[in-house]
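Q: got a structure for you, letters missing:
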C-alpha cells in the first residue's frame, strides 16, 4: 500500500485520535530540532554560548555590532533589534521595556532573540538601515538583513510582545503547489503544515494561534487539493514533518480545547533529545503528552558529565517517541525536592531512574554502570512491563525469619532492627551488584554461626527495592549493627571476610554486655544512696 493510501486508511480507523507515524527510523545526528533552529544547548549555558559567539548581554538584550549582527542572524529565525542613542531618555526607556519583553517571551524560548545597536558607535549599521530617529525597532526574519520589518509606535513590553507574536503569525508560508510544498518540507529539519479547507476562518484560526507560540518552527499552510491528495489528507489536518518525512498528523476540530493538544504535539517535536530539568523547563516537561520520563541524576561539575550525557543522548535517539529524557543537575539547590522524591543520596550519583507520571510509579536502573547497553536494556524492560517497580516496601516473605539470614523489607525493617530485644547485624545490598552477590555466601555462613544465638540476628535487605527512610544510607554493599536496648546505629568499616564480621559482632556484643553491667551497677549504687539517705533521715528524726 502506498503512503498516502496508508495514511487515509489510518485516519478512517483512528478517527480524531492522535496518531504517531514512524515512517522510517531516523538515523539523524544527535542534534535536537531545537538546537538545529538556534536553541541553546543545555551543556553550554546562555552565558557560555554568547561568549563563544563573542557577544555581550546587557539587561536581557544582546549588544550588537557590525561584527556580531551576522552571527546572531544565523542563530535565530526572529531577531528584534532596537537602534538607540545612549543619551536619549526615550531610548533608555525602550531598552527597559525590551528587556521586560524578553522576560515575557522567556529566555529559554528558541527561535527569537532581542538585541540593541548603539548608533553613536555603529555608524555603518546606522547608515545601512537608514536610521533617522531614535529609538527605532526593527525585526529581522529568517536571518535576512535586507528589508527588516519596522515596529512603529510600540513602546511598552506587553505591546512589543503582542506585535512580535503577530509577526510570527504572519510568517506562515502559503503553499500553492506540490513542488513548493516539497521544497519547503525538504529544506527544513522540522516543519509543520496545516491543511485547511478555509484559510480565512474556522479551525485555521487555532492553527494561527499555535504559530505564535513556536517562533523556532517554520509553519506552512495550504488549501490546494492537489497537495492534499499527495499526502493523503481528506479533512482539516496538521502534519509534522521531520527530515522531510511525516512523523505525526493530527486532525483538527473547531474546538478551543484542541489548541492545547496541538501545542503539546509541536512542543514535543521541538524539545531537545535531553532536557535539563529546572524551574524554567518544569512546566514544559509536565505538559508533554508522553508520560514516561527517564532521569539522569548527575553533577555538572563531575569529570564524567560530558561522556555520560552523550551516552544518555544516544539512548534518547532510540526511544525519542516513547520516553522523555531528563538531566537533573544534582549541584542545583532547587532540585533538592526531586532528589528527595527519588531518595537519591550522594552514593546514588550518577544514577538513572524512570518515572511513570500516569501511575506515579518509579523504577531504578538495575545496573552499577551507566552504559548505553545497560540503559537501553532498562528502557526496553520498562516498556515491555518487565522492569521492577521501586516500592516503599516489598511484601514480607512468608519464610523471612526461618533461615539463618533473616530477610528484611520496608514493612518489617524498623520492627526488627529497633525492637530493643536483639542485636541485629544487617547487610544492605543491591541484587544486581557483583560485589554484593559475592558477599551473600559469606553472610550466609555468618547467619549459620549465629542462627541459634540468644541475642544476635543476622539479616539482609535489598536497599534498591525498599525505601526505609534512613539517613545512614551509603554505597551498597554496606553493613550496620543495631544494638539491643538502644537506638544507636554502629557502622561496620572492616574487611568483608567471615572472620572480620565475627570479630566485629563479638566485639559489639561484649560492648553491650559491659554497658548493661555498668548500667546495672549504676542503678544499684543509686539504690544504696537512696537507702542511706532514708536511714540518715530516720536517725535524725529519732535524735
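A: Thanks, I have it. Since the model is a prediction, treat every value here as computed from it, not as a measurement. Residues are numbered from 1 along each chain as shown.
Q: use CA for all of it now, contacts and neighbours both
A: Noted.
Q: distance of residue 274 from residue 363?
A: Residue 274 sits 19 Å away from residue 363, going by Cα to Cα, to the nearest Å.
Q: so these two - more neighbours on which side?
A: Per other Cα atoms under 10 Å, whichever of residue 274 and residue 363 has more neighbours is residue 274, with 26 against 21.
Q: now do the contacts for that one.
A: By Cα atoms under 8 Å, 6 or more residues apart in numbering, the contact list for residue 274 reads 312-313, 316, 324-327.
Q: point to the residue nearest the middle of this protein.
A: Closest residue to the average C-alpha location of the chain: residue 326 at 2.8 Å, with Cα atoms, centre = their mean.
Q: need the strands for the stretch 251-400 of the chain, in chain order.
A: For the stretch 251-400 of the chain, the strands defined by DSSP state E, counting those that start in this stretch occupy 274-276, 292-298, 324-329, 351-356, 361-364, 389-390.
Q: which one, of those, ends up nearest to residue 415?
A: strand 389-390 (21.1 Å; Cα to Cα).
Q: count of residues packed around the closest residue to residue 364 other than its chain neighbours?
A: Leaving aside its sequence neighbours, residue 364 sits nearest to residue 353 (Cα to Cα, 6 or more residues apart in numbering; 4.7 Å). If you count neighbours by other Cα under 10 Å, residue 353 ends up with 21.
Q: wouldn't residue 353 be in contact with residue 323 here?
A: No: in this structure, residue 353 is not within contact of residue 323 by Cα atoms under 8 Å, at 11.9 Å.
Q: what touches both of these two?
A: residue 294.
Q: one step back: list the residues that contact the residue nearest to the centre of the chain.
A: For residue 326, the contacting residues are 274-277, 293-296, by Cα under 8 Å, 6+ apart.
Q: quick one: list the elements packing against whichever strand or helix holds residue 140.
A: Applying DSSP states H and E as the criterion places residue 140 in strand 136-141. Applying 3 or more Cα pairs under 8 Å, 6 or more residues apart in numbering; DSSP states H and E, one finds that strand 136-141 contacts strand 78-84, strand 149-151.
Q: structure B:
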C-alpha cells in the first residue's frame, strides 16, 4: 500500500508539473520532490539544469526533445535542486534506471553545443532496462559502470522475440546495478560477430548468455525453453561466483551448467 501511495503521489506531482507548463514547453522542476518524481517517471529522462530560458543549451534542448520524443525532458532553474544532483554550473543531465546512472553534459565544457550534438548525447546514453544492441547503443552499454551483461540472443520476427523481451523487461529491475540486460537481434548481419563470440548462429536462437567485462568471460544458459525462473537463477549463479568454474561459451565449446 505504501509503494502504491508513493507511486500515486509521484504520478500526480509529475502530471501537475507538466499541466502547469505552456504547450510544447518542458516542465519546470522547482523543488526536490518534483525532480525526484520526474526522474522516477520513466526509465530514462533528461533534465536541463540551466540558469534560465536564455541560457545556452535551452533552445537546443527543446529542439532535441522534439526529435527524441521517447525520452521525457524537463528543466530546473533552481540552484537548490541543482545541489541535490551535484550540479555546479549549467548542465544537461541524463538519468537512467538500468544502472542508476547520471550522465552529465556540462555546457561550459562542450566544444560546440548544438541540437544534433544533444540528440546524439541522448541516443548514445539511452540505456534502458532492456537495451537493443546496435553500434550506437553499444557506446552507452560499454561506458556503463555495470560491466556484466545478461544477453538475450533472439531473431526479430520470430514468435519468441516479443515474449522473451517482455520477460526480461519484467525481470531486469531485480538486477539494477548488477547486470545490464541487452537484446541482440540475430537476424541483423552486423550482429554476427557477437553471436560468433558465443559460438552461436541465427538458427541456434533464442539463447541467453552472460558476459562479464571485468574478467572478459562468457557463459550460455543451457539450451531449452527460456523461462523467467531459469534466467533469474542464471544471474544468481553468476553473482554467487558459481560460473567461474564452468566452461565458457564460444568456439571451444558451450557451457553446461
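A: Alright, I've got the coordinates. Treat the numbers as computed from the prediction; the structure is a model and nothing was measured.
Q: care to give me the TM-score?
A: Put the two chains on top of each other and the TM-score (TM-score structural alignment, normalised by the length of the second structure) is 0.58; 220 aligned residues with a Cα RMSD of 4.8 Å.
Q: the stretch 51-200 of the second structure: helices as residue ranges?
A: Secondary structure of the stretch 51-200 of the second structure (DSSP state H, counting those that start in this stretch): helices at 58-67, 79-84, 115-124, 137-143, 159-171, 192-197.
Q: quick one: closest of those helices to residue 49 of the second structure.
A: Nearest of the helices of the stretch 51-200 of the second structure (Cα to Cα): helix 79-84, 6.5 Å.
Q: quick revisit: redo the strands of the stretch 251-400 of the first structure as CSV? Include distance to residue 99 of the first structure.
A: Converted to CSV, those look like this (distance: least, Cα to Cα, whole Å):
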stretch, distance to residue 99 of the first structure
strand 274-276, 24
strand 292-298, 33
strand 324-329, 28
strand 351-356, 37
strand 361-364, 41
strand 389-390, 46
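Q: how about residue 479 of the first structure, nearest residue that isn't a chain neighbour?
A: Using Cα to Cα, 6+ apart, the closest residue to residue 479 of the first structure is residue 427 (4.6 Å).
Q: you'd agree that neighbour is in a strand?
A: Yes: with DSSP: H, G, I helix; E, B strand; the rest coil as the criterion, residue 427 of the first structure is part of a strand.
Q: would you agree it is in contact with residue 457?
A: No: judged on Cα under 8 Å, residue 427 of the first structure makes no contact with residue 457 at a distance of 11.4 Å.
Q: roughly how far apart are residue 515 of the first structure and residue 417 of the first structure?
A: On the measure of Cα to Cα, residue 515 of the first structure and residue 417 of the first structure end up 19 Å apart.
Q: what's the neighbour count on residue 192 of the second structure?
A: Neighbours of residue 192 of the second structure (other Cα under 10 Å): 16.
Q: equivalent analysis for residue 324 of the first structure, please.
A: Look at residue 324 of the first structure: counted by other Cα under 10 Å, it has 25 neighbours.
Q: not including adjacent chain positions, what is the nearest residue to it?
A: Counting by Cα to Cα, 6+ apart, the residue nearest residue 324 of the first structure is residue 293, at 4.7 Å.
Q: helix, strand or coil for residue 531 of the first structure?
A: Per three-state DSSP, residue 531 of the first structure ends up helix.
Q: check the gap between it and residue 521 of the first structure for me.
A: The value you get for residue 531 of the first structure to residue 521 of the first structure, if Cα to Cα is used, is 15 Å.
Q: give the other helices and strands that the longest helix belonging to the second structure contacts.
A: Of all segments of type helix in the second structure, defined using DSSP state H, the longest is helix 2-19. Applying 3+ Cα pairs under 8 Å, 6+ apart, one finds that helix 2-19 of the second structure contacts helix 32-40.
Q: the helix it packs on vs the first structure, average distance?
A: Compared with the first structure after fitting, helix 32-40 of the second structure has a mean deviation of 7.9 Å; criterion: mean Cα distance after the TM-score superposition for the first structure.
Q: what helix or strand is residue 62 of the first structure on?
A: Judged by DSSP H and E, residue 62 of the first structure forms part of strand 61-63.
Q: so where is that strand in the second structure?
A: Mapped onto the second structure using TM-score structural alignment, strand 61-63 of the first structure covers no residues at all.
Q: just how off-centre is that strand within its chain?
A: Its chain's C-alpha centre and that of strand 61-63 of the first structure lie 29 Å apart, by Cα atoms, centre = their mean, to the nearest Å.
Q: same check on stretch 246-261 of the first structure?
A: 26 Å.
Q: same thing with stretch 161-172 of the second structure?
A: So, by Cα atoms, centre = their mean, the centroid of stretch 161-172 of the second structure is 14 Å from its chain's centroid.
Q: before we move on, the earlier item: looking at residue 515 and residue 417 of the first structure, which is more packed in?
A: Taking other Cα under 10 Å, residue 515 of the first structure and residue 417 do not tie; residue 417 has more neighbours (25 against 12).
Q: spit out the contact partners of that one.
A: 423-424, 482.
Q: quick one, helices of the stretch 1-150 of the first structure?
A: Using DSSP H, counting those that start in this stretch, the helices of the stretch 1-150 of the first structure run over 3-14, 33-36, 46-53, 68-73, 89-105, 123-128.
Q: single out the most deeply packed of those helices.
A: Mean neighbour count (mean count of other Cα atoms under 10 Å) peaks for helix 33-36 among these, with a mean of 20.
Q: name the nearest residue to residue 331 of the first structure, sequence neighbours excluded.
A: Leaving aside its sequence neighbours, residue 331 of the first structure sits nearest to residue 299 (Cα to Cα, 6+ apart; 5.6 Å).
Q: what's around residue 230 of the second structure, how many residues?
A: Number of residues near residue 230 of the second structure (other Cα under 10 Å) recorded here: 15.
Q: same question for the one 3 residues further on.
A: Neighbours of residue 233 of the second structure under the rule other Cα under 10 Å: 12.
Q: same check, this time on residue 165 of the second structure
A: 19.
Q: what lines up against it once you look at the first structure?
A: Mapped onto the first structure by TM-score structural alignment, residue 165 of the second structure lines up with residue 309.
Q: next: residue 209 of the second structure.
A: Counting by TM-score structural alignment, residue 209 of the second structure corresponds to residue 353 in the first structure.
Q: list the contacts for that match?
A: 294-296, 362-365.
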